[in-house]
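1. Sequence first, predicted coordinates after that:
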Amino acid sequence: MNENCLPYGIEIPDSDWEETPASVKQLVEKMEQYIKESDKRFASLEAKYQELLEKINRTSKNSSSPPSSDPLNSEKQKQKKKSDKKRGGQPGHKGHSRHLYEVSECDSVLEHQPEKCKCCGEKLVGVDSNPVRHQVVEIPPINPIIVEHRLHQLECQHCGTLTRATLPADVPIRGYGVRVVALVAVLSGLYRQSTRMVQSAMQDIFGVRMCLGTVNKLRLEASDAIAGAVLEAKTYVQNSPVVGADETSFSQGNVDGCNDKNKKAWLWVAVTPLVTFFQVTLSRCTDTAKNLLGENFGGILNSDRYASYNWVDLEQRQLCWAHLKREFIKISERSGVSSSIGNALVEQQEKLFELWHRVRDGTLSRCEFQLLVPQIRNLIKSNLQEAADYKIGSQEKTPLAKTVRTCRQLLKVEQALWLFVEVEGVEPTNNAAERAIRPAVIWRRTSFGSQTKAGSNFVARMLTVVTTLKSQRRNILDFMTQAVSAQRLSHNSPSLLPQNSVNSISVKNTA
């Protein structure tokens, strides 16, 4: 500072400063140094406080945290008021009656006719053309079909050699039929039961006894049986016009020596309307994303802003607006300039999705939507630019610095925010991939991942089969039974592709 200037800009006349004793000047200089250091400490503590405050206030609305992690006294719960309505269906609600099976599906049909009038007792005659139908559904006792094969050994009367009979080619060596293998796979993959629970269910419900090791062996057999169908599904997804992608952490042990460095595994998913593909890898890098989508991927990628997808051109990308909404809310909850910028971004995002919902319900045409979006886009871009223009230090960790860095990153990929406006069939969010990966997250939490690479392959393949067949409304147990049977007979495995895709591929191969 100037010699005649005290801290915080307090000035004193030159004459007074010159007459000030040297000891007082030294004290003033020490005070000034102390105040400067205190200001730095205060700024550091303030930044740390804001960072901790942001962590404390983190919810599913302003971060990628799941709703289950939200605190019990969250703002949403505070705003929720107790309804005055009674429990159950409300007046005007369309009820749902019990589903009745077709008559052809019934094992027997019993006709019950009244014999006499309930009022006067006269005998009743005639036929009711529209009787009330009442069905009783029962499951018969389940008893496993056990076939014993006895392999006899006979001695040759000529040379004395002992020869034992061999099993027929269609008899499994392991001792369990294809439906048992398929059922073990479905209990594990669709219903996410542990090895011990599968063992218990097979014995208690179906009367089939097996040890824990057998359960794992049958799982591996089922995994091998669907490997070809899953690989075909991967090729289908890579050649689809629009693909949603996402990834989540996974745990893979080193029992088989395939993860000797104890790396964290990652479960990847690529989603299309009718086919979904999963894979587990020990990497989250760009090469893994290329393996998932194909190095020559030519479709449109719907994903978040994770860097591993940056090799896909911006012209082919639609970034998830659900993630952007959380970023905007996070910015709006910060102090100072960040709050006003964040609120402006949230406001424009809400206007955008209000219009998009009208497009989806048919009250606004796509052409009208395309005319209204440019104004919203310009306002969002100007708000991002306003934040990006602030000068910050490279190591600065203040709330404003975080906002500036986020907005600068968004400006770099701003082109990829609006593809859904022009291209029909592209969604503004990546919800399809996140919904597809949700069962995998639940499976991971209950099983703590896998212990071997083969186990990870089983998880990925079964998730592929289950998710794909559900989207096509096909029976999972029937598919698994057919796949295991084809594997044992060395036949081609059934396909996971939609029927029209299978036909087109077979015609192309024939040609």
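-> The structure has been received and is ready for your questions. In this text, all values refer to a predicted model and were calculated from it rather than measured experimentally.
2. alpha carbons only for contacts and neighbour counts from here, please
-> Noted.
3. tell me the contacts of the most centrally placed residue in the chain?
-> Nearest to the mean C-alpha position of the chain, counting by CA atoms, centre = their mean, stands residue 437 at 2.3 Å. Contacts here follow CA atoms under 8 Å, 6 or more residues apart in numbering; on that basis residue 437 touches 246-248, 269.
4. likewise residue 242?
-> 272, 299-302, 425-426.
5. Pretty sure the residue nearest to the centre of the chain sits in a helix.
-> Yes: Residue 437: assigned to a helix according to DSSP: H, G, I helix; E, B strand; the rest coil.
6. which parts of stretch 445-462 are buried?
-> Within stretch 445-462, the residues scored as buried using 16 or more other CA atoms under 10 Å are 449-462.
7. returning to that earlier point: want to throw the contacts of residue 242 into CSV with distance to residue 410 and neighbour count?
-> Output for those, formatted as CSV (distance: CA to CA, whole Å; neighbours: other CA atoms under 10 Å):
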residue, distance to residue 410, neighbour count
272, 26, 20
299, 22, 17
300, 19, 21
301, 17, 28
302, 16, 30
425, 24, 10
426, 20, 21
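8. Now flag whichever of those is closest to residue 286.
-> Nearest to residue 286, judged by CA to CA, of the contacts of residue 242 is residue 301 at 14.2 Å.
9. contacting residues for the closest one?
-> Contacts of residue 301 were listed using CA under 8 Å, 6+ apart, and they are 242-245, 312, 316-318.
10. Assign a three-state SS to it, would you?
-> Three-state assignment for residue 301 (three-state DSSP): strand.
11. so how far is residue 304 from residue 34?
-> According to CA to CA, to the nearest Å, residue 34 and residue 304 sit 47 Å apart.
12. Between those two, tell me which one has more neighbours.
-> residue 304 (21 against 12; other CA atoms under 10 Å).
13. give the contact list for the more buried one.
-> 246, 319-320, 323, 430.
14. can you give me the helices in the stretch 351-500 of the chain?
-> 366-388, 399-412, 419-422, 431-447, 453-472, 476-488, 499-510 (DSSP state H, counting those that start in this stretch).
15. Distance to residue 148 added to those helices, as JSON lines?
-> Listed next are these as JSON lines, based on distance: least, CA to CA, whole Å:
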{"stretch": "helix 366-388", "distance to residue 148": "67"}
{"stretch": "helix 399-412", "distance to residue 148": "68"}
{"stretch": "helix 419-422", "distance to residue 148": "61"}
{"stretch": "helix 431-447", "distance to residue 148": "36"}
{"stretch": "helix 453-472", "distance to residue 148": "31"}
{"stretch": "helix 476-488", "distance to residue 148": "19"}
{"stretch": "helix 499-510", "distance to residue 148": "39"}
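16. Second structure for comparison follows:
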Amino acid sequence: MKLSDHDLLQIDEEYLSSLSSAELLAVSRKMLEDLKESRERLNRTPDNSSQPPSSRSAYLGIPVEQDETLSDEDEEDVSPVEKKGTDDADGDDSPGPSGSSTPSAPGKGKSDSSGKKPKGRAGKPVGAKGFGRTQIIPIRSTVVHRAETCAACDAALPLDARFTARIGYVTIDLIRGAPDQPGLRLEGTKHLFGEVACRCGHISCTGPGTGDRLEIAGRKTATSLSEWRIVGPMLAAFIVALAKRMRLSRSKVQEFLIDWFGLELSVGTIDNCIREVGLAAAPVQDELIAELRASALAHVDETPWKQKGQALWLWVFATANTVLFCVGRRTRQMVLDILTEEYAGWLMSDGLMNYRIFSRRLRCWAHLIRKAKGLSTSLDKESKRFGSRVLEVLEYMVEEVKDGSDPPAAESILEEFQGYCELYRDYPPSEKVRSLAVELLNDWDVIWQPVRVPGLPLTNNDAERALRHWVIARLISHGTRTAEGSRVLGVLASVIETCRLRNVSPWDYLAEVIAERRKGNLVPPLPAPVAA
């Protein structure tokens, strides 16, 4: 670069006006060279430079919807990028010697009038040889599920009554070792169901339990809860831990199970486990929403989320011992669906206008400090002066709140600072200066609530910390592909983060949830917080 930051700080309109034509031309040439070099740096991508592919934006090719409301903040906006590439059409048959296409064999490669090969029926052709499980699972124990009472007369069935097995299945589950012998092992269990005859002559028959069933339009197989599964409750929770907590793909989970446990599961079985656990734990969200609405202080934040061609947002609502995630649009209705207009607690958020419907609102000072720091390093003298002043006041107020603020002294400083911000409300040269000044003035009382009410938080760190793990997961997975996948993500992330916040194991709880819900029972309540 020809000009350094020190040089640019000295270049303003007054300096340029004082130069002669030759001097101005010389300065312009240097600035032009710097501009071209900067533009070339901005245009570098993994396709035209040595940048790694991981530096590419995860949201390329996703059209961004125009939100119903606008934000005071620009840092989370996602720029729409024009989609590139089209689907490749199937090629025509190769032309014969005379230039015409070679006739296809009957039933193979037959083209329609448009020249495209019609897609065949999905799935195994009728009559074709099927493929089943080839791995032999060693059976460690057998559980006989026999009726305890007669289904007709309600009489207790004697234990010595003859049991006739009719159906059965094998379940593989993960067994944890004792405290004196820690470790993990897989264990196969055979479950038998059948008939027992009563003295009244009625034959009572047992069968595997069943729970909820979720039908998805366009999908042949529904997600359902049933005890008739090869994957046991704790193993299902372990698969969720690998996929959601360790951020492994379905194929990587499959690889892990083969390498470390010698267990062969298909990618489809692993995916179905995750969907099933998400369906089983779905009612927990109602309990979390109820706790959020009753809380005295809630933190809320949102981050972009990709759902196969649609730009959505991952929302998080966090309290002292509750975390709720959901995927949806960045609208006011999303907030109202969770908290409702009757929410009476304090709400800590950023500057998004959707939150302004709540009277007891707080603003995150960390966002304002970052913006002030950005202006304080500006190459424009006036922008630098304004940013430095905002940063000075914010840092002073942080110390005041920590040490126990002196309300009269603080109010005097804030009154003077408010007048200073009014001077920059319509500052023409810099849009960023105007934006920060207007943001401070529009939310003036909200921003300085912690100065007047002791004990209120200064930042939205609780919500941002809850989002951090899932933001990293987004960089790896690039989001979800279906609405069901987004719902499963919200449910499982909510349960995992809430249990972590309460110092309890989310995997023991999820195993209990899947076991009860497969039987058709209600979801167990969330564990109470445990002191650290």
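-> Ah, there it is. Note that the structure is predicted; figures quoted are calculated from it, not measured.
17. From the contacts of residue 301 of the first structure, list the buried ones, please.
-> Using 16+ other CA under 10 Å, the buried ones in these are 242-245, 312, 316-318.
18. The residue nearest to the centre of the first structure pairs with which position in the second structure?
-> Aligned counterpart of residue 437 of the first structure in the second structure: residue 467 (TM-score structural alignment).
19. Show the contacting residues for the counterpart of residue 515 of the second structure in the first structure.
-> Alignment note (TM-score structural alignment): residue 515 of the second structure maps to residue 485 of the first structure. Shown in contact with residue 485 of the first structure (CA under 8 Å, 6+ apart): residue 178.
20. before we move on, back to that, out of the helices of the stretch 351-500 of the first structure, which comes closest to residue 230 of the first structure?
-> helix 453-472 (6.3 Å).
21. other SSEs contacting the closest one?
-> helix 178-189, helix 212-225, helix 227-238, strand 276-281, helix 476-488 (3 or more CA pairs under 8 Å, 6 or more residues apart in numbering; DSSP states H and E).
22. so which of these is the most packed in?
-> Mean neighbours per residue, mean count of other CA atoms under 10 Å, is largest over these for strand 276-281, with a mean of 26.
23. Can you classify residue 173 of the second structure by secondary structure?
-> strand.
24. what about it, neighbour count?
-> 20.
25. Report the contact partners of it.
-> 186-189, 231-235.
26. Show me the longest helix that occurs in the first structure.
-> The longest helix of the first structure (DSSP state H) is helix 22-56.
27. quick one: the following helix or strand past it aligns where in the second structure?
-> Counting by DSSP states H and E, the next helix or strand C-terminal to helix 22-56 of the first structure is helix 75-79. Alignment note (TM-score structural alignment): helix 75-79 of the first structure is unmatched in the second structure.
28. And for stretch 336-351 of the first structure?
-> So stretch 336-351 of the first structure is aligned with residues 381-396, judged by TM-score structural alignment.
29. ok, now which ones touch residue 296 of the second structure?
-> Per CA under 8 Å, 6+ apart, neighbours of residue 296 of the second structure: 344-346.
30. In the first structure, what sits opposite it in the alignment?
-> Checking TM-score structural alignment: residue 296 of the second structure goes with residue 241.
31. any idea how far that match lies from residue 433 of the first structure?
-> 15 Å.
32. List the contacts of residue 428 of the first structure.
-> Applying CA under 8 Å, 6+ apart, the residues near residue 428 of the first structure are 318-321, 417-418, 420.
33. ok, back up a step: relative to residue 493 of the first structure, which of the buried residues of stretch 445-462 of the first structure is nearest.
-> Scanning those for proximity to residue 493 of the first structure, where the rule is CA to CA, the winner is residue 461, at 13.8 Å.
34. Aligned to that closest one, what sits in the second structure?
-> Using TM-score structural alignment, residue 461 of the first structure lines up with residue 491 in the second structure.
35. For its match, list the residues it contacts.
-> With CA under 8 Å, 6+ apart, residue 491 of the second structure has these contacts: 278, 281-282, 284-285, 324-326.
36. Now with 10 Å, please.
-> By CA atoms under 10 Å, 6 or more residues apart in numbering, the residues touching residue 491 of the second structure are 277-285, 324-326, 485.
37. And those residues, which is closest to residue 402 of the second structure?
-> The closest of the contacts of residue 491 of the second structure, once distances to residue 402 of the second structure are taken by CA to CA, is residue 324, at 29.3 Å.
38. right, and the closest one touches residue 317 too?
-> Yes: if you go by CA atoms under 10 Å, residue 324 of the second structure and residue 317 touch, sitting 5.1 Å apart.
39. who touches both of these two?
-> Going by CA under 10 Å, 6+ apart, residues that sit against residue 324 of the second structure and also against residue 317 are 288-289, 292, 300, 338, 463, 466, 494.
40. Please render these as a markdown table that adds distance to residue 269 of the second structure to the earlier fields.
-> Listed next are those as a markdown table, based on distance: CA to CA, whole Å:
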| residue | distance to residue 269 of the second structure |
| --- | --- |
| 288 | 29 |
| 289 | 31 |
| 292 | 34 |
| 300 | 35 |
| 338 | 33 |
| 463 | 33 |
| 466 | 29 |
| 494 | 23 |
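41. between those residues, which is closest to residue 262 of the second structure?
-> Nearest member of these to residue 262 of the second structure, counting by CA to CA, is residue 494, at 31.2 Å.
42. got a list of what that closest one touches?
-> Going by CA under 10 Å, 6+ apart, the list of residues near residue 494 of the second structure reads 281-282, 284-285, 288, 316-318, 322-326, 466, 488, 500.
43. re earlier: closest to residue 44 of the first structure among the contacts of residue 437 of the first structure?
-> residue 248 (33.7 Å).
44. Wait, a helix at residue 186 of the second structure?
-> No: counting by three-state DSSP, residue 186 of the second structure is not part of a helix but strand.
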